[in-house]
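J.: Sharing a sequence plus its predicted fold:
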Amino acid sequence: MPLGTYGKEIINLNIDSLWSGGPFESEDYQGGNPNVSKADSLPGIRDTIFKDGKGDLSSLLGDAEHYGSYQVLGNLTVDIPDVSNVQNYKRSLDLAMGVYEDRFDVSGSGIKREAFCSYPDHVCVYQVSSNSSLPAVTVGLENQVVSPAPKVSCSDGSIVLSGQTKKDIGMIYNARATVVAPGVDSGNLCSSDGSGVSVPKGQNEVVIIFAAGTNYDSSKGNAESGFSFKGEDPSESVQDRANKASQKSYSDLKSAHTKDFSELFNKFTFKLPDQNGSASKPTDELISSYTDSGDPFVESLLFDYGRYLFISSSRAGSLPPNLQGIWTEQSSPSWGADYHANINLQMNHWGAEQTGLGDQMEPLWRYITETWMPRGAETAKLLYGANEGWVTHDEMNIFGHTAMKNSAQWANYPVTNAWLSQHVWDRFDYSRDTNWYQKVGYPILKGTAQFWLSQLVEDKHFNDGTLVVNPCNSPEHGPTTFGCTHYQQMIWEVFDHILRGWEFSGDTDISFKKEVSSKLSKLDTGIHIGSWGQIQEWKIGQDQKNDTHRHLSNLNGWYPGYSISTQYANSSITKAIETTLYSRGTGKEDQNTGWGKMWRSSCWGLLNNTDQAYSELTLGIQSNFADNGFDMYTGSPPFQIDANFGVLGAVMSMLVRDLDRTREMTGKQEVLLGPAIPSAWGEGSVEGLRLRGGGVVDFKWDDNGKVISCQADLEGRASDVPDVVFFVKGGEGIEC
């Protein structure tokens, strides 16, 4: 990430797998799991909760010893010391091409700097060039914030930064900046002290090839490998990538990158009018002056920015984006920049499927299967006595920390597996890729279902014959109790998906299918309308009016789930959703989170309430987005990326309602185009919107936000999915 300074440019460097902690800090690391089973305490915990309505599960809690943290790799510095009297400075980020550029004039000469990170070549590339000749350029690598400090050396025009997060046992990391100056002998470029590279003045361009790696290996996160997560020293592969890329011309490297990046970005287009002429204004000014009355250009820009960030941080072979994506300048960022999975990790993937980026979610599936499931199977047995399936909780590192931490309100969240299973089903539902489902998706779903089959118990408080979760904590809210509706809704969806996808799963375990079907029929659905008309958060009914908690956990089945939203034609349900949303506030009241507002916007959009959906979206941008477009957790640091991706979910909920279907729904697939498009977006359009079951649709709308024309390509739909019918706001059909 270039900072854009003139004489001394600083480029912040990160690599997704550079973490402290775990087995790279202690050979005894067990992912937070206890040494002996704690499952014997569950019956007593459950009895107390059924008797009193709430209880204490402290006997199941653990700690975060050796949990670790994501950390910055370092800085690449590019000094042009003779720069003064700079004029005409301008910098830009081409979202569609994934290329950063800045340019300025010095003493009549123009200087341009470009940067991009290439997935095809697995390197980052930085170029500084001039339309006449460059002053002397000095290049360095540094990290002044971590301990132990890495070593820096230089040879043959390449600077190497190498380090280890802890002496002897720590994660090994290696970074290399190879400097290429056409016509200059690289053997003479290293400074006398070996700390950097100095390119003499008079060159037309200097190109820096940057490669980095660690010895983290998620495929070693299993019992067979001793949960070591340790791979090979990255030095050789880093040098090999840098050497290969340095043999290519800058134009060839850039061409390969832009072709790869733009093909992904251009799969979806969202166009809004620019009635204010905002495109000609600097982005920082647009965001700093943005108000809750909105600006369509800014809203479409941040939507595109969210897709750019997702493409940049989620590619095959990487880790999924964490709380800060892949961008930090700190050795120990807030919450360790880990994976919180009671909204944040999920929101990071909202909008990906519908905007053509579903294939880019490969890192999430690999993270679940290699980092969660192996250790999570041990956690399931040790904490819950489950002999089948897997479990993890709210806060995870990259080393399989699947046990609870030390506070029930945050830590007691075993339903992470069910929420992520929504994304698993969506991947299959949009792609209809049976091979992927059988090999990757279904094993995740089945392991989730197996765990919950072993944990559901008959409700002994209300004695109504239903099956509930006990104990449970609604995310970061309320007591340890039973029948948290958030859990019940998502487990219902897991079981429903198992049965709906059975014929595609390749599973022949009929006894498992029968048990899922039997327990689904007895499962409390988690849909209870309370005494003041709300969707209850707890079955025991302790919701308070105007409780403005940041989470909307009781509405998960409305959005992003479907156990409630498939009942959108039921006025009692939609009224209860509305009542709950109004009671929950705008998202400013409790910690002022950006993600809280984007979740609210998404819910209002699905409710066809245009004014409230747009109001929450604009409030989030005004309150939480910094001048560089990054979301700030409470409107001020720390940076937390979830709302950047949440913009996609909010906007898509305003553009289309294409719901998941229960197994009982046998009619046509009803797609509502433009359920909540505000008039401020009048005469806009989308192209490439993906549909469940396959196919894409393009459409345009009038100045009131009503869709007036559409074109669908349904040739890619699977033969076993229902026919699609399209509607517009107001309920009238439209031919696409």
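T.: It's in.
J.: Every contact and neighbour count from this point should use C-alpha atoms.
T.: Noted.
J.: Can you give me the end-to-end span of stretch 538-546?
T.: End-to-end distance for stretch 538-546, by CA to CA, to the nearest Å: 16 Å.
J.: Which residues belonging to that stretch are considered buried?
T.: Buried residues in stretch 538-546, counted by 16 or more other CA atoms under 10 Å: 538-540, 543.
J.: now stretch 309-327
T.: Across stretch 309-327, burial judged by 16+ other CA under 10 Å covers 309-315, 318-327.
J.: Look up how far Gly533 lies from Gly53.
T.: For Gly53, the distance to Gly533 - CA to CA - is 22 Å.
J.: sorry, that was for Lys460
T.: Going from Lys460 to Gly533 by CA to CA gives 25 Å.
J.: Which stretches in the stretch 351-500 of the chain count as strands?
T.: Ranges of strands within the stretch 351-500 of the chain are 395-396, 457-458, 467-468, based on DSSP state E, counting those that start in this stretch.
J.: hang on, the earlier thing: would you turn the buried residues of stretch 538-546 into TSV with distance to Thr593 and secondary structure?
T.: TSV is the format used below for these (distance: CA to CA, whole Å; DSSP: H, G, I helix; E, B strand; the rest coil):
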residue	distance to Thr593	secondary structure
Trp538	23	strand
Lys539	27	coil
Ile540	28	coil
Asp543	21	coil
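J.: what residues does the top helix by length along the chain touch?
T.: Longest helix in the chain by number of residues (criterion: DSSP state H): helix 296-313. Outside helix 296-313, the residues that touch it by CA atoms under 8 Å, 6 or more residues apart in numbering are 95-96, 98, 261, 264-265, 270-274, 278-279, 286-287, 320-321, 325-326, 348, 352, 357, 360, 618, 629, 644-645, 647-648, 651, 680-681.
J.: put this beside the first:
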Amino acid sequence: MTSSQNKLYYTKPAQRWAEALPLGNGRMGAMVYGGVQREQIQLNEDTLWAGYPRAEHNPDAATHLGEARRLLAEERYIEAQELIEGKMLGTSGSGVQPYQPLGNLYLDFEGEFDDQGYRRELDLNTAIATTHIGEGATSQKRSVFISAVDQVMVVHLESVDPKGLHLTVTMDSELRHTLQDTEDGGMVMVGRCPQQVQNHNNELESILVYDEEESGKAMRFAAAIQVLHEGGEVDSEATGPIKVKGARTLTLLYTSATSFDGFDQVPGTSGRDPIAICSKVLEAAKCKSYDTLLESHLSDYQALFQRVELQLCEMQLDTKLNLIPTDERIQGVMSGVEDPGLIALVYQYGRYLLISSSRPGTQAANLQGIWNDMIQPPWNCDYHFNINLQMNYWLAETSNLSECHEPLFSLIEEQSVTGEETARIQYDCGGWTAHTMSDIWRTNNVGSRGEAEWAYWPMAGAWLCQHLWEHYLFTQDRDFLEQRAWPILKGAAQFVLDWLIDDEQGHLTTSPSVSPENNFLSPNEQVAVSVSQGSSMDISLCRELLTTIVEAGAILNLDEDFVQRCEAARSRLRPLEIGANGQVVEWNHDFAENDPLHRHVSHLYGMYPGHEFTMERTPEFSQAVRRSLELRGNEGTGWSMGWKVALWARLHDGDQASQVLHNFLNLVEEGGFDYHKGGIYPNLFCAHPPFQIDGNFGATAGITELLLQSHQQDIHLLPALPSSWSEGNVKGLRARGGYTVDISWMAGDLTEAKVLADRDGTCTVRYRDKILTVECISGVPVIIDYDHGRLVVRSAL
């Protein structure tokens, strides 16, 4: 790798949030603006959410279920939807609570600065944001990173000016807060969160309020800083800023904490003292030198990030393009410049963002990872289970970040607890389920207001379970499968068994059912509705979960009777259909779509992330998937394009996937909504628009699928290589079964592959129409050449 690869860089400070550079250690997040006179660093903490645990189940919902099913059987879709939206949603007006921004750290510098030589960058190899200010005698270098080892953000300032550094340090927050100094010259900000409630003046709107009667239940937080310096002096005031005068170098340590003590605990009475937690962290960190803090950070972070390397064009061209500012590179692609290196940067950026927002022991990455600057962010910056959260983690196993998958498993475990109550109270079913949205309190309802297309969808539990099974397939960790995954899988399958009904044609189906967020035109009234029986996604999710139970049960030799029930139900599921336009039918009938270009492609789940459809086993349905994608188009919201890249990859069409990636690199102005055309912001954040991080993660997952696939239990090399990526190499990808794979290619042809197995055994390697069985010894790499149309094992080192 050259020094310029894997870097975002710019020649002017960020003017808006979506131009700032993100840092994170899984728990704390920061957005660095790179200002000259004023440096702003916007701050987040992953447990800082509004509200507190509260039950929102609707005990009347189950009493209306039979009527809703009868109306759907009679194809009275409008009446069924009105019943669901009026009687079968949650009971509270508060619903899902929003993720909150903690505040801002400001560094205000004295003096005049040379405007020459300005550069700010984010080095993905080191997870350090650096700003270079000026040239010559007044130049400064400002470096920022967030350590997962020491749980502090480190801001390090250096200047060659003999007068030293002169600056003022302070913090603020949009949340209710107070500032105070500490005995050792530091500063601490303390505050609390509001709760979201229904606006009684506008039934369609929610507002955030500080309820004084219930203020003792609210989340409390603290953010603390400590300034360490060489030379000069530091003054602090009781409730004012910290002033630094004449320091040669300065290291500022920052940390934060909340009173969160579990999804089912009221945070205001938890007993956790955020101030004491911050004090303990800073006390330990300030005993270490800057070099020691940096070394620990690099060792920890690079152990994850450097597992995978990707180069998509000739080195000389790659180096030349990497010398161009990132925002200008995006504009170049928009004007027709071929820049595969920018695709590689986007790929590694997705990995960087997952490492930075999801570590063992932290919360799962939400709609914006951990980065949010709004009190009332888009869609509450919550957890969306009908695509977005799952897409956040599609890259975890394939791009060699299995540890970063862990927070999602914890979320699923906790969601299954609240989901048991939901299944029992609202559906009169056993097991557990989840709906479209949730929050840190593992809320399972959206409140009494909502539209069925997004508010009524009890299939999220089945989808979430896929991640537990995929983790096992990649790691072969039997203990994980038996002790953590199996009870959750079984509970979700129990709900499915109880939820399925006979469609009176000999099949089992779901009812009521939606295809997430999409609408069809009711056949008679030609009105947009969303509720029917047995959407294709519902059926695919049921089939996948029941198949997982059968396969996992055989591995573990557990619950034979339950496994047999699942196998019997699976055999009776309604078959999917191909429509009049050659597409996969999305609902239980070939309805006309209200929005033919809709961003969701839920009916194609069986192709990706599932594997019900494959090019080899189901060619007819694979062609129907292709036709469905053609009808939807290669544009869409940012995250939608991430999904489409992976779907085209599974169809072995790299050039179509490349076109979607080109559309994804559409530079979007900050603000606004567009449900048909997204892209990226100058800092490479995915633009829905507005910002949603799932598109970043989805793009990385999709690019991996172009280079390596293993969903058919073999190692398929370069299954969908775009023609524009004629030369390149990738190292460190993961395949199901426990394999690490390196691949090199030239002029569009495989030149070499290396397979490293976690355990002894055999694997099947595939390239184009060639198949090779390989004997593997744990820890011993096997080198494979493609020689005159043959796959050949060259050596086992």
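T.: Cool, got the structure. This is a predicted model, so every value here is computed, not measured.
J.: TM between them?
T.: Once superposed, the chains reach a TM-score of 0.90 (TM-score structural alignment, normalised by the length of structure 1), with 692 aligned residues with a CA RMSD of 2.2 Å.
J.: returning to what we had before: make JSON lines out of the strands of the stretch 351-500 of structure 1 and add mean neighbour count and distance to Glu388 of structure 1.
T.: Converted to JSON lines, those look like this (neighbours: other CA atoms under 10 Å; distance: least, CA to CA, whole Å):
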{"stretch": "strand 395-396", "mean neighbour count": "24", "distance to Glu388 of structure 1": "21"}
{"stretch": "strand 457-458", "mean neighbour count": "18", "distance to Glu388 of structure 1": "17"}
{"stretch": "strand 467-468", "mean neighbour count": "24", "distance to Glu388 of structure 1": "19"}
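J.: which one of those lies closest to Ile444 of structure 1?
T.: Proximity to Ile444 of structure 1 (CA to CA) singles out strand 395-396 among those, at 17.1 Å.
J.: Structure 2: matching residues for the closest one?
T.: Strand 395-396 of structure 1 lines up with residues 437-438 of structure 2 when matched by TM-score structural alignment.
J.: Which residues outside that stretch are in contact with it?
T.: Contact with stretch 437-438 of structure 2 is made by 96, 382-386, 443-446, 455, as judged by CA under 8 Å, 6+ apart.
J.: one more time with 6 Å, if that's ok
T.: 96, 383-385, 444 (CA atoms under 6 Å, 6 or more residues apart in numbering).
J.: Ok, stretch 258-265 of structure 2 next?
T.: Stretch 258-265 of structure 2 is contacted by residues 53, 219-221, 267, 272, 274, 441 when judged by CA under 6 Å, 6+ apart.
J.: Mind checking which of those are buried?
T.: Buried subset of the contacts of stretch 258-265 of structure 2 (neighbour count, 16+ other CA under 10 Å): 53, 219-221, 267, 272, 274, 441.
J.: Using JSON lines, lay out those residues together with secondary structure.
T.: Listed next are these as JSON lines, based on DSSP: H, G, I helix; E, B strand; the rest coil:
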{"residue": "Pro53", "secondary structure": "coil"}
{"residue": "Met219", "secondary structure": "coil"}
{"residue": "Arg220", "secondary structure": "strand"}
{"residue": "Phe221", "secondary structure": "strand"}
{"residue": "Pro267", "secondary structure": "helix"}
{"residue": "Arg272", "secondary structure": "coil"}
{"residue": "Pro274", "secondary structure": "helix"}
{"residue": "Trp441", "secondary structure": "coil"}
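J.: that older thread, filter the contacts of stretch 437-438 of structure 2 down to the ones in strands?
T.: Judged by DSSP state E, strands contain the following of these: 383-384.
J.: Going by distance to Thr618 of structure 2, which of the contacts of stretch 437-438 of structure 2 wins?
T.: Taking the contacts of stretch 437-438 of structure 2 together and measuring to Thr618 of structure 2 by CA to CA, the closest member is Phe385, at 27.7 Å.
J.: Look at the aligned partner of that closest one in structure 1 and say how many residues are nearby.
T.: Matched to structure 1 by TM-score structural alignment, Phe385 of structure 2 sits across from Ala341. Using other CA atoms under 10 Å, Ala341 of structure 1 is surrounded by 23 other residues.
J.: ok, Ala341 of structure 1 - contacts?
T.: By CA under 6 Å, 6+ apart, Ala341 of structure 1 lies in contact with Asp394.
J.: Relative to Glu236 of structure 1, how far out is it?
T.: Note on Ala341 of structure 1: its distance to Glu236 of structure 1, by CA to CA, is 35 Å.
J.: Repeat that for Ile287 of structure 1.
T.: Distance, Ile287 of structure 1 to Glu236 of structure 1, by CA to CA: 44 Å.
J.: okay, those two: which has more neighbours?
T.: When Ile287 of structure 1 and Glu236 are compared for neighbours, Ile287 comes out ahead with 20 against 12, by other CA under 10 Å.
J.: What residue in structure 2 is paired with that one?
T.: Superposed on structure 2 with TM-score structural alignment, Ile287 of structure 1 falls opposite Ile330.
J.: State whether its match is indeed within a helix.
T.: Yes - assessed with three-state DSSP, Ile330 of structure 2 lies in a helix.
J.: superposed on structure 1, where does the match of strand 395-396 of structure 1 end up, distance-wise?
T.: Mean deviation of stretch 437-438 of structure 2 relative to structure 1 after superposition (mean CA distance after the TM-score superposition for structure 1): 1.1 Å.
J.: Equivalent analysis for stretch 620-629 of structure 2, please.
T.: Here the mean offset of stretch 620-629 of structure 2 against structure 1 after fitting is 1.4 Å, by mean CA distance after the TM-score superposition for structure 1.
J.: contacting residues around that stretch?
T.: 582-584, 615.
J.: burial of the aligned residue in structure 2 for Thr579 of structure 1, as a residue count?
T.: In structure 2, the residue matched to Thr579 of structure 1 (TM-score structural alignment) is Arg627. By the criterion of other CA under 10 Å, Arg627 of structure 2 has 16 neighbours.
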